[in-house]
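[1] Just to be clear, the model below is a prediction. Sequence and coordinates:
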Amino acid sequence: MTYLQQPIQEIETIPEVSPADTVIETTESHNSWIEEVEIDFVAKIKKILFTLWRKIIEIRNRNLNEENVPQSHREDQIERVRLYHVWPGKNVFYFKGLLICGPDPRRLLLTTVSISLSSLVFIVYVTKDVPKISLCVLLTLIVFANLLMVSVIDPGIIPRNNELPSPESTQNGRVRSKRVFINGSKLKLKYCRICRIYRPARSCHCIVCDNCVDKFDHHCPWIGQCIGLRNYRLYVLLLVIANVYFVYIFVFSCLKIQQKNGGNGLIGLVRDCPETLVLACFSFVGACFVGGLACYHFYLIATNQTAYENFRQQYGSTKNPFDKGFVTNIKEVLFSPWTHSRINFRSEM
C-alpha cells in the first residue's frame, strides 16, 4: 500500500474563536485584577489608620496614668538632674560638666587671641627660617595647652553644706569661728555664710566665682579662673613657659629691627617694619609682666605662702605655720601628689 493509499486519520476539530470574544475575555480579566488591587489597597489603608489610632489611644492612656502616678514612682522614669545643672556658684560648665570655667570665659578668649596674633605676626613678618618658626609654633602650642589646663579644671572647690548651723555655735545671730592648732600655731577657722561651712585653713570664698576654694591664691582675670590647690602648679608652669615665649619673640623681633634699621631712626622703623616694632613692644611688656609675676610666685613658693595670705599680711607679726624650709616648701608645693577633686559635678541629683 502506498503512502497515498493509507487511511486518513481523524483530526480533532478546534472551535474557531473570534477576535471580539478574545478582547472581551481580556478586558474582564483586567477589570478583575484592578478590582483586586483596589480592594487590597483599601484594606492596607484601613489597617494603617487603625494602627495609628491605636497608638494615639495608647499614648493618651499612658499620659493619664503618669499624671496619677505618685511623685516617688515618677522620679524613677525621669532622667535625673546632674549637679552642674543646679550648682549655685557662678561657674560655666562645658561638655556635660567635664570642664569648669570661671563666670567670664571671654577673658580667656582675649588672652588666646593675643598669643595667636603674636605668633602669626612673628611667622609672617619677622622670620622665614623654618627652625625658628617651628620653635615658635611649639612654644605656642605648649602655652595654649597649659592655659587650657589651668582654666578648665576644678581649682579646689570645697563642697557646700545645705544644713543651717546649730544654735550652740551661734552668738548674737552670728556663727562663732573655730580655733585650731596647726604645727604649734593657733589659727582661726571662719564660717562661710554662703557655703555654710567652716572654711579649712588657707581657703577663701572667691567673690567672683562664688565658691570656697581650698588653698586659695587669687582669681586670675587673664584666665578667668580661680587659682587654688589643684591648678596652682600648672599656673606657675604657665608663667614660666609664657615668659620663655615672650622673650623668644622679643629677641628675634629686635634682631629683625636691627637688620631693617638703616639709620633712619624711629620714623624709618615705623615706615619700614611697623608690625615687627609693635610685636617687639608687646612681647617686651608681656615678658616683663609675666616674668615679674613668676618671680613673685617663686618667692611665695619658697616661703610657702599664697598670694592672698601675702597680700593680707596674715603672718606679718606671727610665724608662718606652713613654712617648713626652702627645700621642703618647694617639694610640697610643686612635687606633692596630685589632689583629686572633692566634687563630682557630673553626679546625678
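    Received, thanks.
[2] For the rest of this, base every contact and every neighbour count on C-alpha atoms.
    Noted.
[3] Just to check, Val208 is in contact with Pro103?
    Yes. Using C-alpha atoms under 8 Å, Val208 is in contact with Pro103, at 7.4 Å.
[4] Common neighbours of those two, please.
    By C-alpha atoms under 8 Å, 6 or more residues apart in numbering, Val208 and Pro103 have these common neighbours: Lys90.
[5] pretty sure Leu238 belongs to a strand, no?
    No. Leu238 is assigned helix when assessed by DSSP: H, G, I helix; E, B strand; the rest coil, not a strand.
[6] dump the residue contacts of it.
    Val143, Asn146, Leu147.
[7] buried set for the helix or strand hosting Val150?
    Element membership for Val150 (DSSP states H and E) is helix 130-152. Using 16 or more other C-alpha atoms under 10 Å as the test for burial, helix 130-152 gives 132-133, 136-137, 139-140, 143-144, 146-152.
[8] Distance check, the nearest residue to Glu66 once chain neighbours are set aside against Ile57.
    Residue nearest to Glu66 in three dimensions, not counting chain neighbours: Arg74, with 7.3 Å by C-alpha to C-alpha, 6 or more residues apart in numbering. Plainly put, Arg74 is 21 Å away from Ile57 if you go by C-alpha to C-alpha, to the nearest Å.
[9] for Trp33, same thing?
    Going from Trp33 to Ile57 by C-alpha to C-alpha gives 36 Å.
[10] now do Cys220
    Per C-alpha to C-alpha, Cys220 is found 59 Å from Ile57.
[11] Give me the three-state assignment for Ile100.
    strand.
[12] alright, now check it against this:
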Amino acid sequence: MNDIENGQIEDEDVPLSPNEVKQLKRKKGSQYCFWFRNDEPLITIGPHWPFPLFLTVVLILGTYYIGFIFYKSDILFRIVQSCSGLFLILTFLITALKNQGINYKSSNTAFTEHWCSICSMHKSKGTIHCKDCNICIRGYDHHCIWIGKCVGEGNQFAFNVFILAFLVFFLINYVLLLI
C-alpha cells in the first residue's frame, strides 16, 4: 500500500486524518479528482483544462448563433437545431468531466512487467501510463487535448457518443441550411 492509502507520510510516522487523506487523493498525477465513490473519482479535470473550457464556450455561442441568429425561418427548425446543439454540448461536458479510468489500485507486488515505476502501482492489463496526464489509465486509447485528458476505459463510450453527436449536429444544420 502506498503512504496515502495507509494514512501516513513517508518521512514521519504521524497518521493523517481522513480529511487530509481525502485532500491528497484529489490530485492524482496532473488530474484533479472530485466526487468519489468507492475510492474511485467520478469527475476528473485534466491537465489541459483550458481547452475544454474554451470549446464549451465556442459550442454554446456557436449553437446559439446558428439557431437563433443565422436561421430566420420556422420555429420547428430552431427547435430541431437547438435540441441537437444541446445534445452536443451535454455529451461534450460528460466526456470532458467523466473519469477516464484512472488506475487507483495499488499493490505491494515486486517489480514486474505490469508495474509502473512512475506511479508506483501495479497495472492491470490494458493500462498505460500517459505522459501528459502523468498517471496510469485503464483501457488507454489516446490523449485528447480537446477534452483536456485521456480517453480510456471510463469515458470511451461517452467520447464515441460525443463524436456521433458532433456529426449529427453538423448533418442536421447542413440539411436545414439546404431547405
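    All right, it came through fine. Predicted model, so just to flag it, every value in this text is computed and none were measured.
[13] corresponding residues in structure 2 for the helix holding Val150 of structure 1?
    Using TM-score structural alignment, the residues of structure 2 aligned to helix 130-152 of structure 1 are 75-97.
[14] What of stretch 297-310 of structure 1?
    Stretch 297-310 of structure 1 corresponds to no residues in structure 2, going by TM-score structural alignment.
[15] Then stretch 223-235 of structure 1?
    Taken onto structure 2 by TM-score structural alignment, stretch 223-235 of structure 1 occupies residues 147-159 there.
[16] Okay, buried residues for that stretch please.
    Applying 16+ other C-alpha under 10 Å to stretch 147-159 of structure 2 flags Ile147, Gly148, Lys149, Cys150, Val151, Gly152, Glu153, Gly154, Asn155, Gln156, Ala158, Phe159 as buried.
[17] Show me the residues you listed that map onto helices.
    Per DSSP state H, helices hold the following members of the buried residues of stretch 147-159 of structure 2: Gln156, Ala158, Phe159.
[18] Against Leu90 of structure 2, how distant is the second one?
    So the one you mean is Ala158 of structure 2. 10 Å.
[19] Flag every buried residue along stretch 55-68 of structure 2.
    Neighbour-count burial for stretch 55-68 of structure 2, counted by 16+ other C-alpha under 10 Å, picks out Leu55, Thr56, Leu59, Thr63, Tyr64, Ile66, Gly67, Phe68.
[20] now, which of those residues sits nearest Ser117 of structure 2?
    Using C-alpha to C-alpha, Leu55 is the member of these that lies nearest Ser117 of structure 2, at 34.4 Å.
[21] Give me the nearest residue to the aligned partner of that closest one in structure 1, chain neighbours excluded.
    Using TM-score structural alignment, the equivalent of Leu55 of structure 2 in structure 1 is Thr111. Spatial nearest neighbour of Thr111 of structure 1, chain neighbours left out: Trp222 (6.4 Å); criterion: C-alpha to C-alpha, 6+ apart.
[22] same deal with Ile145 of structure 2?
    Ile145 of structure 2's closest residue in space is His48 (C-alpha to C-alpha, 6+ apart), at 6.3 Å.
[23] For burial, what's the neighbour tally of the one you found?
    His48 of structure 2: 18 surrounding residues under other C-alpha atoms under 10 Å.
[24] now do the one 4 residues further on
    By the other C-alpha under 10 Å criterion, the neighbourhood of Pro52 of structure 2 contains 22 residues.
[25] Mean per-residue distance, the strand or helix carrying it versus structure 1.
    Secondary structure from DSSP H and E places Pro52 of structure 2 in helix 50-64. Its aligned residues in structure 1 lie a mean 1.6 Å from helix 50-64 of structure 2 after superposition (mean C-alpha distance after the TM-score superposition for structure 1).
[26] Could you list the residues in contact with that helix?
    Outside helix 50-64 of structure 2, the residues that touch it by C-alpha under 8 Å, 6+ apart are Gln81, Ser82, Gly85, Ile89, Phe92, Leu93, Ala96, Ile145, Trp146, Ile147, Gly148.
[27] Find the nearest non-adjacent residue to the fifth one, please.
    I take that to be Phe92 of structure 2. Per C-alpha to C-alpha, 6+ apart, closest to Phe92 of structure 2 is Phe162, 5.7 Å.
[28] The one you found and Leu55 of structure 2: what is the separation?
    From Phe162 of structure 2 to Leu55 of structure 2 the distance is 13 Å (C-alpha to C-alpha).
[29] in structure 1, which spans are helices?
    So, for structure 1 - with DSSP H - the helices run 19-68, 71-74, 106-121, 130-152, 232-260, 265-272, 274-303, 307-312, 326-334.
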